[in-house]
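Asks: Sequence and predicted structure below; questions after.
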Amino acid sequence: MILTPLPELPAVSYVMPVLNEEGFLEAAVRTILAQDYPGEKEIVLALGPSRDRSDEIAGALAAEDPRVRLVENPQRDIPAGLNAAIAASRHPVVIRVDAHSELTPDYTRRGIEALRRESAANVGGIMRAAGSTPVQRAIARCYNSPFGLGGGAYHGDGEPGPAESAYLGIFRREALDAVGGYDPAILRGEDWELNLRIRRAGGRIWFEPRLQVTYHPRASLGDLAKQFFATGTWRAVLVRKYGGANPIRFFAPGALVVALAVSLVALALLVTGVLPWASGWPVLLAPLAAYLLAIAVATLRIPEQRGIRDRLLTAVTLVTMHVCWGSGFLRGITLGGGRVVDRSRM
């Protein structure tokens, strides 16, 4: 992929899909307007069929500042909304922002510097989850810990360098055009899938830890379960489509769920006397015992906890993440994605 040189201060288009985000939308847009980047800016909001005041808030923001423009996203899905916003935008750098995230003031400036310095097609930084209630804070703690999500550099600290994918993304429009934008058929994991196609086309994905984004996660365990089941399902779809291009870590939650199911069935058969303890079946309890021990260790090691309540919430959150992601993965591997979507914000 050959990209033309960027000027020092290229104009920037921020694109944001919006659906039922009345609690976060205004703050997200204002962090964009407050960027210390001196180049030209525009913001394109792709409005899905929200049931709350999101459209009203978006309209007020557009009326207040002509740099904010609105497009419709009747399909409501994130990839379709992003593609609609990108198509309506005009500038050579495209920055994805989520409505439940907030950028640090230097995000754009530092991102453009990295984009130019590394001749990258896409640059991403670190996601810092934050919560305001006990449950949301527990979810945020697990997001920020390798025990929760694990693997991706953008969930923790790390050194700058080439990356597999990027959180959100500061893109060269040329790179997006070259690969055809987001795949509207991939309803979750669309970032990873797009970055895979960019890498296969010869583009460079760059991790820049100086870029910081505050992310507001789901506020209830029920919504978290819906989100992670959908995420696991669509990761399996990507495994079916791209096979070995997927890192081995993505298979772990599905394997965990199978192992835990075997242990629980064995335990039930042993407790009810269907199988004798001397049969050797107790060895099948090892996965359950090992997992519970791992959860206990993680709960002790994850920082920013105060008291037994926080630790219990952390443990329940970790189990919810792992089991729902893994169950979704098994669903996706066997049945495909279908119309499984994350309805936790709908």
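Replies: Here it is on my side, so go on. Residues are numbered from 1 along each chain as shown.

Asks: contacts, neighbours, all on C-alpha from now
Replies: OK.

Asks: what comes up buried for stretch 327-337?
Replies: Ser327, Gly328, Phe329, Leu330, Arg331, Gly332, Ile333, Gly336, Gly337 (16 or more other C-alpha atoms under 10 Å).

Asks: so which of the residues you listed comes closest to Ser13?
Replies: Looking at the buried residues of stretch 327-337 and their distance to Ser13, the nearest is Gly337, at 31.2 Å (C-alpha to C-alpha).

Asks: Is it correct that the closest one is in contact with Val237?
Replies: Yes: taking contacts as C-alpha atoms under 8 Å, Gly337 lies within contact range of Val237: 6.0 Å.

Asks: still on that earlier bit, can I get the buried residues of stretch 327-337 in CSV including secondary structure and distance to Lys241?
Replies: Output for the buried residues of stretch 327-337, formatted as CSV (DSSP: H, G, I helix; E, B strand; the rest coil; distance: C-alpha to C-alpha, whole Å):
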residue, secondary structure, distance to Lys241
Ser327, helix, 19
Gly328, helix, 16
Phe329, helix, 14
Leu330, helix, 15
Arg331, helix, 15
Gly332, helix, 11
Ile333, helix, 10
Gly336, coil, 10
Gly337, coil, 11
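
Asks: Export those as TSV, with columns for distance to Leu312.
Replies: Output for the buried residues of stretch 327-337, formatted as TSV (distance: C-alpha to C-alpha, whole Å):
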residue	distance to Leu312
Ser327	22
Gly328	24
Phe329	26
Leu330	27
Arg331	28
Gly332	30
Ile333	32
Gly336	34
Gly337	32
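
Asks: returning to that earlier point: overlap in contacts of Gly337 and Val237?
Replies: Residues touching both Gly337 and Val237 (C-alpha atoms under 8 Å, 6 or more residues apart in numbering): there are none.

Asks: so how far is Ser279 from Leu285?
Replies: For Leu285, the distance to Ser279 equals 13 Å [C-alpha to C-alpha, to the nearest Å].

Asks: These two: which is more packed in?
Replies: Comparing Leu285 with Ser279 by neighbour count (other C-alpha atoms under 10 Å), the higher total belongs to Leu285, at 18 against 9.

Asks: what about versus this one:
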Amino acid sequence: MDRPASEAGQDSAPRIGSVVIGRNEGERLVACLRSQPAVPVAYVDSGSTDDSVANARAAGVTVIQLTKPPGFSAARARNAGVRVLLERHPDLEFVQLTDGDCSLREGWIDRAVAALRADPGLAAVFGRRREIHPERSVYNALCDDEWDVAMGEASACGGDAMFRVAALQSVGGYNDAMIAGEDPDLSMRLRRKGWRLERIDAEMTWHDAAILSFQQFWTRTRRAGHAFAELARLYPDERWPDWVRSCRSIVFWGGAMPAALLAAVLLALVHNPLWWIVAAGLLLVWPLKIAQLYLRQRRHGLPPRIAFASAALLMIGKIPQFLGLASFHYGRWSNRASPIIEYKRRPSA
């Protein structure tokens, strides 16, 4: 059942709902549900095999269990949560969306509602999302920096944000079929309807990325490549952000350059040793590019260790991004739906 709103019965009380989505988030979900405000909350579960559903029911929130088929996706889960909340509470003005690995910060709801109330043109607002354990790995630390976007009007928001219900309804919500990139896709459709998005100066969520291995980084980056490819296909003329340009960079650094290096090595082995000079020249381009990115990250204010890791992983990540891009186009050409790409280690039940 829904938890009662703390301001129920007050005519001036904002009509707010909250949707949490998750899949095998373990104690992260428990913390997330504990942080939710005293408003109607819906938890949408995408096939968890741990105690997520039981924990959500114990927290007293509405539980929605998605079935498969169709395939699971964050987009489908968020749509399902919003739909059920509006069926039960059709007068909702705002809905807070939160991923199950995040916990809301104290005071966020009030700050978000105030911003939306003050500017009817805003479709959504979001604040500072912070990694709760940036010290556990360089990957977590880079996520913390990634979430620190500029204040003011934004081109897109992520999965944690407060939305105006009317804005979501005006574009039909998320695209259920997208397994990655669903947030910028929704943001783009909102902006094309005349709505705006804004990053406000407020602490929003603690996020637990739990990326502790290179394999997880590789998978997460491959997922990003899949998203870039689909967004570039959907919005080829968009320049804020410019997904087509991003895909060109991915193809060059993650596809063409490694292919050229491999070809040079093979030619040196089977044809002419002078090709080793070409191979060495191609190989040298990578550290030069990493050095350029390192200097840029240092100017951005990152400490030396994190700046170097960011620069190196940005370049290394072009390869899994290319694989994700290629898998998207293969699936499109072969008419095969892509399965969700999961990078997070799931806690034990």
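Replies: Received it, and whenever you're ready, just let me know what you need. Every value quoted in this text rests on a predicted model; they were computed, and no experiment measured them.

Asks: Am I right that Pro134 of the second structure is in contact with Glu146?
Replies: No: the pair Pro134 of the second structure and Glu146 fails to qualify as a contact (C-alpha under 8 Å) at a distance of 11.7 Å.

Asks: neighbour-wise, which of these two wins?
Replies: Pro134 (20 against 12).

Asks: which one is the more buried one nearest to, not counting chain neighbours?
Replies: Distances taken as C-alpha to C-alpha, 6 or more residues apart in numbering place Ala141 nearest to Pro134 of the second structure, at 4.2 Å, with adjacent residues excluded.

Asks: Superpose on the second structure and give me the mean offset of the longest strand seen in the first structure.
Replies: The longest strand of the first structure (DSSP state E) is strand 205-215. For strand 205-215 of the first structure, the mean deviation from the second structure after alignment is 2.1 Å (mean C-alpha distance after the TM-score superposition for the first structure).

Asks: And that strand, what does it pack against?
Replies: When contacts are defined as 3 or more C-alpha pairs under 8 Å, 6 or more residues apart in numbering; DSSP states H and E, strand 205-215 of the first structure packs onto strand 101-103, helix 107-117, strand 122-129, strand 161-162.

Asks: Could you look over these and pick the most buried one?
Replies: strand 122-129 (a mean of 27; mean count of other C-alpha atoms under 10 Å).

Asks: Pull the residues that contact that one.
Replies: 111, 114-115, 140-141, 143-144, 153-157, 165-172, 203-217.

Asks: Buried subset of the residues you listed as a PyMOL selection?
Replies: In PyMOL, a selection of the buried entries from the contacts of strand 122-129 of the first structure looks like this (16+ other C-alpha under 10 Å):
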select buried, resi 111+114+115+140+141+143+144+153+154+155+156+165+166+167+168+169+170+171+172+203+204+205+206+207+208+209+210+211+212+213+214+215+216+217
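
Asks: and which of the buried residues of stretch 327-337 of the first structure is nearest to Ile57 of the first structure?
Replies: Gly337 (32.7 Å).

Asks: just to revisit the earlier point, how about the helices and strands packed on strand 205-215 of the first structure in TSV, adding distance to Asp55 of the first structure?
Replies: As requested, these are arranged in TSV below (distance: least, C-alpha to C-alpha, whole Å):
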stretch	distance to Asp55 of the first structure
strand 101-103	18
helix 107-117	26
strand 122-129	25
strand 161-162	38
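
Asks: Val12 of the first structure is nearest to which of those?
Replies: That would be, of these and by C-alpha to C-alpha, helix 107-117, which comes in at 8.7 Å.

Asks: what angle separates the closest one from strand 205-215?
Replies: Using axes from the mean of the first three to the mean of the last three C-alpha atoms, to 10 degrees, the inter-axis angle of helix 107-117 of the first structure relative to strand 205-215 is 180 degrees.

Asks: which stretch among the helices and strands packed on strand 205-215 of the first structure comes nearest Leu267 of the first structure?
Replies: Using C-alpha to C-alpha, the nearest of these to Leu267 of the first structure is strand 122-129, at 36.9 Å.

Asks: Please pull up the equivalent of Leu25 of the first structure in the second structure.
Replies: For Leu25 of the first structure, the aligned position in the second structure is Leu29, judged by TM-score structural alignment.

Asks: same for the helix or strand encompassing that match, what does it pack against?
Replies: Following DSSP states H and E, the helix or strand that holds Leu29 of the second structure is helix 27-34. Counting contacts by 3+ C-alpha pairs under 8 Å, 6+ apart, helix 27-34 of the second structure packs against helix 52-58, strand 102-104.

Asks: what about the longest one, how far off from the first structure?
Replies: So the one you mean is helix 52-58 of the second structure. For helix 52-58 of the second structure, the mean distance to aligned residues of the first structure following superposition is 1.4 Å (mean C-alpha distance after the TM-score superposition for the first structure).

Asks: So which bit of the first structure is that helix matched to?
Replies: Under TM-score structural alignment, helix 52-58 of the second structure corresponds to residues 54-60 of the first structure.

Asks: Buried residues of the matching stretch, list them for me.
Replies: Result for stretch 54-60 of the first structure [16+ other C-alpha under 10 Å]: buried residues Ser54, Asp55, Ile57, Ala58.

Asks: Distance to Val94 of the first structure added to those, as JSON lines?
Replies: Listed next are the buried residues of stretch 54-60 of the first structure as JSON lines, based on distance: C-alpha to C-alpha, whole Å:
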{"residue": "Ser54", "distance to Val94 of the first structure": "23"}
{"residue": "Asp55", "distance to Val94 of the first structure": "23"}
{"residue": "Ile57", "distance to Val94 of the first structure": "23"}
{"residue": "Ala58", "distance to Val94 of the first structure": "20"}
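
Asks: Looking at these, spot the one nearest Ala315 of the first structure.
Replies: Using C-alpha to C-alpha, these come closest to Ala315 of the first structure at Ser54, 33.5 Å.

Asks: Now do the closest residue to that closest one other than its chain neighbours against Gly48 of the first structure, distance only.
Replies: Distance criterion C-alpha to C-alpha, 6+ apart; nearest residue to Ser54 of the first structure, sequence neighbours excluded, is Glu22 at 4.6 Å. Counting by C-alpha to C-alpha, the gap from Glu22 of the first structure to Gly48 of the first structure is 12 Å.
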